[in-house]
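> no sequence for this one, just the structure:
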């Protein structure tokens, strides 16, 4: 049986828990206060205790309140309570003492996000640090004091405190050791101090210094007066408590980080949902526009049919043909749902457009088709030829007074399908050709650049779009692979 002797008596240790065994927390001892002696005032900030008076008579002062106890009576002391014992009898006061460490991992998180270690410590300070009345100092990673409690023992206050702060106490000085290691050291006045780093994801974010206790040694009385000889089990509980506080700070820190990430994700989700709703509303509006457009086109087709009937009744066959071509143009643009169509249909669309231009220019416009019908079923992007043909009238023939000639050709060239649209309008210089080619490749979404984008979407980079010009003509050349892009 282990005996620990003190100024006021001695302690018989019956069981000291194994610090490495998580199943063991309880300590059991018999405390003996000799007649006329008293235990100095001390704080139970690391453990709660139950005392059973086996013999003798004494007074327990708990948080300033006196409790007169004799043999056969119990005393309970909760964690954080200030306690002192006085033997008022003529015989030793023998008490069975069972202690259990205080656990500090049950606390409520703030609803709002808290930034920084300092704010986190402020948030948990009132929850479980202050109620324990524990003398500790908490630092950030640069050794700036974030929190220092006001419950240091009287010996510390008299010896080291200056205006209520331990500004010159050597226990606040960083030690020359690894910053991420727990260690124990003694101050110059013989008190034991525990150093606990606060580590989050392998990074030291702060430190805890606490304890400030006088450890009782076996068979050796303390030279210090009016300071409680702290039992070994209590010292172990104090260290465990400081480790728990460090872990609680880290848990709060981790929770706060995760909460911030969750809030950011929720904001992103909310933003995405809002954007999705806006897109949905825009889609509905666009669908309404398309519906209205189809209704307008339906009216237009009926009107064109009526006009065609009137042209036949009056024997205006040229007008009848023009109206039919115009009607086919509209139907083609409205009737194709796919991104691709057959080359033959695309060429027919161009022919109907040129028939209308023929009405405008008459004999001044000469059109030639050189079509290899073997490739009529090849899938090509929808409406990619007509804008190129139209470009000849907008730019090529703009200032030309000569007879206008346009030729559309399709044929096999180097195992690819080549399409050539040639006109005899204004010739282009080499510099002008380079400018046109640059505009085609800038993907601006306008004019010939739009055609280039369509071809790029259909064939990636497996196509060629070029411009050639001489004194006689200007040609737009398109080479595409011979593949069937049509959906069955």
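Here it is on my side, so go on. The model shown is predicted, which means the values in this text are computed figures rather than measured ones.
> Only C-alpha atoms from now on, for both contacts and neighbour counts.
OK.
> got the buried residues for whichever strand or helix holds residue 209?
In the assignment (DSSP states H and E), residue 209 maps to strand 203-215. Using 16 or more other C-alpha atoms under 10 Å as the burial criterion, the residues of strand 203-215 that qualify are 204-215.
> just these now: which is nearest residue 11?
residue 215 (13.4 Å; C-alpha to C-alpha).
> what's the spacing between the closest one and residue 192?
7 Å (C-alpha to C-alpha, to the nearest Å).
> Go ahead and confirm residue 13 touches residue 32.
No: the criterion here is C-alpha atoms under 8 Å, and residue 13 misses it with residue 32 at 11.2 Å.
> all helices of this structure, in order?
117-124, 154-160, 232-313, 317-335, 343-361, 386-391, 430-441, 447-459 (DSSP state H).
> Could you dump the buried residues of strand 203-215 into JSON lines and include distance to residue 115?
Formatted as JSON lines, these follow (distance: C-alpha to C-alpha, whole Å):
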{"residue": "204", "distance to residue 115": "17"}
{"residue": "205", "distance to residue 115": "13"}
{"residue": "206", "distance to residue 115": "15"}
{"residue": "207", "distance to residue 115": "18"}
{"residue": "208", "distance to residue 115": "20"}
{"residue": "209", "distance to residue 115": "23"}
{"residue": "210", "distance to residue 115": "25"}
{"residue": "211", "distance to residue 115": "29"}
{"residue": "212", "distance to residue 115": "31"}
{"residue": "213", "distance to residue 115": "34"}
{"residue": "214", "distance to residue 115": "37"}
{"residue": "215", "distance to residue 115": "39"}
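> A further structure is provided below for comparison with the first:
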């Protein structure tokens, strides 16, 4: 049996897979007075306590460590444990890597076009939102030439203390040094401060197009002194993390393959179309269906949030505010049910938005402030139903910190042939890199909120509209230009 020594004790591996992710079984021993610092599980884990006593925490929930206690922890769980007894804590550990099959489903012999940087960014945005961000793991993605594409928001406290990666994206020494040693194989890099970083290549069309750097964990050797506050990671957890990074790399490749395959199908279908009239009728029906689906997605999301707010008001005994919030909600659903999938006046869209903001005002009270600066001439412009409220909600939810005061401004100006719309918030101010990534992502229609609205406007106005996100005067600004 293999023994892995750690800062807090040791693991006696009963079953350990070295070459590929599979179930691992071991006996874990945590010495008296020692603790496992907070860490993330990158595989499913089950523990059964054999002896000893102490406390543990899993995603903020207390675990009482005593003989006979059993706990299951999912992938992505934040866990810690402390031995508070006179003897060792001994528990059985069973870990199992998460099975997320994301391999390519397109013909292996298919020949693809050269991948553009925008296609790669769209793929990263899709995989990031659906997969990577749920892992609570530090990761950075570069092009094959070393240009930063995306850096995750989660980094261990030790990283933030030594390198400040959030203040200097892509500039940590562990991120820059590997560029001079480009290879097509996986590599493990040790950063200057003793953490291990895994570099996983991203392949497309049989060549490397980028790299994922992830991990930022510590696996000690017998000669190394402990690092205060840094968890000494079991080898099974490290293998689980590498497995997830590989799957993320394959998911990005698969998305790129599917995107090109889908575009090729669209081109072939266009060539095979015989009747212009039937084609236009089909497209019209598809657009109506797509818009209806988009509206349903948005309305269901809003309904869930709003009913939660109203339930809170009821529990607090707020009779009048609850009554008024019900009236606002009823107006919104009446508007939604009457006009779904059609074109409406901007004046009605603004009433819809105002009802939404009034509901948010009940929730946040004086911590929320908003104002309108709208040309009267613009209000009779005909616009798509329910395009404006999701943009305001996006600025409200993603642009404002939960604990801080919130300020939103909607400015609409009438031009000769266009209407210009700005939705501004003075919360989180995005970087130019963030703006570029979001703009590329929403044009790629990745099923995120902004992507759905961009796709909806595109189905109606073709290329005759503008929608982009940027910054101005310490505010994040979403700008939309629509033809009259």
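Now that the structure is in, tell me what you want to look at. Because the structure is predicted, anything quoted here is derived from the model rather than measured.
> Any idea what the TM-score comes out to?
Once the chains are laid over each other, their TM-score by TM-score structural alignment, normalised by the length of structure 2 reads 0.51; 267 aligned residues with a C-alpha RMSD of 2.6 Å.
> so where in structure 2 does the strand holding residue 209 of structure 1 end up aligned?
Residues 207-219 of structure 2 are where strand 203-215 of structure 1 aligns, with TM-score structural alignment as the criterion.
> the more surrounded of residue 13 and residue 32 of structure 1?
Neighbour count, other C-alpha atoms under 10 Å: between residue 13 of structure 1 and residue 32, residue 32 has more, with 23 against 19.
> need the contact list for the counterpart of that one in structure 2.
Correspondence of residue 32 of structure 1 to structure 2, assessed by TM-score structural alignment: residue 29. Residues counted as contacts of residue 29 of structure 2 (C-alpha atoms under 8 Å, 6 or more residues apart in numbering) are 9-11, 88-91.
> between these, which is closest to residue 163 of structure 2?
Taking C-alpha to C-alpha as the measure, residue 163 of structure 2 lies nearest residue 9 of those, at 28.5 Å.
> any idea how far the match of residue 32 of structure 1 is from residue 75 of structure 2?
Separation of residue 29 of structure 2 from residue 75 of structure 2 (C-alpha to C-alpha): 22 Å.
> How about residue 55 of structure 1: what's its closest non-neighbour residue?
residue 71 (4.7 Å; C-alpha to C-alpha, 6 or more residues apart in numbering).
> swap in residue 237 of structure 2?
In space, and not counting its chain neighbours, residue 237 of structure 2 is closest to residue 42: 5.9 Å by C-alpha to C-alpha, 6+ apart.
> Count residues in the vicinity of that neighbour, would you?
Residues lying near residue 42 of structure 2 (other C-alpha under 10 Å) number 27.
> Surely it touches residue 79?
No: counting by C-alpha under 8 Å, residue 42 of structure 2 stays clear of residue 79, with 11.0 Å between them.
> And the match of residue 32 of structure 1, how close does it get to residue 226 of structure 2?
Here residue 29 of structure 2 is placed at a distance of 17 Å from residue 226 of structure 2 (C-alpha to C-alpha).
> How about residue 371 of structure 2?
Here the criterion is C-alpha to C-alpha. By it, residue 371 of structure 2 lies 54 Å from residue 226 of structure 2.
> Looking only at neighbour counts, state which of these two leads.
residue 226 (16 against 10).
> Now check structure 2 for the residue matching residue 224 of structure 1.
Superposed on structure 2 with TM-score structural alignment, residue 224 of structure 1 falls opposite residue 227.
> same question but for residue 143 of structure 1, I mixed them up
Residue 143 of structure 1 maps onto residue 146 in structure 2, with residues paired by TM-score structural alignment.
> Can you give me every residue that contacts its match?
So residue 146 of structure 2 contacts 176, 179 (C-alpha under 8 Å, 6+ apart).
> okay, now the nearest residue to residue 160 of structure 2 once chain neighbours are set aside: neighbour count?
Excluding the flanking residues, the one nearest residue 160 of structure 2 by C-alpha to C-alpha, 6+ apart is residue 166, at 7.4 Å. Residue 166 of structure 2 has 16 neighbouring residues, counting by other C-alpha under 10 Å.
> still on that earlier bit, list the contacts of the match of strand 203-215 of structure 1.
Stretch 207-219 of structure 2 is contacted by residues 6, 137-145, 155-156, 159, 175, 184, 194-203, 230-235, 238, 241-242, 245, 249 when judged by C-alpha under 8 Å, 6+ apart.
> So among the residues you listed, which ones count as buried?
By neighbour count, with 16+ other C-alpha under 10 Å, the contacts of stretch 207-219 of structure 2 hold 6, 137-144, 155-156, 159, 175, 195-203, 230-235, 238, 241-242, 245, 249 as buried.
> what sits against residue 371 of structure 1?
Shown in contact with residue 371 of structure 1 (C-alpha under 8 Å, 6+ apart): 408-411.
> circling back: so which of the contacts of stretch 207-219 of structure 2 sit within strands?
Here DSSP state E is the test, and these give 139-143, 196-203 as lying in strands.
> about what we covered before: please tell me how far the residue nearest to residue 55 of structure 1 sits from residue 58 of structure 1.
As judged by C-alpha to C-alpha, residue 71 of structure 1 and residue 58 of structure 1 stand 9 Å apart.
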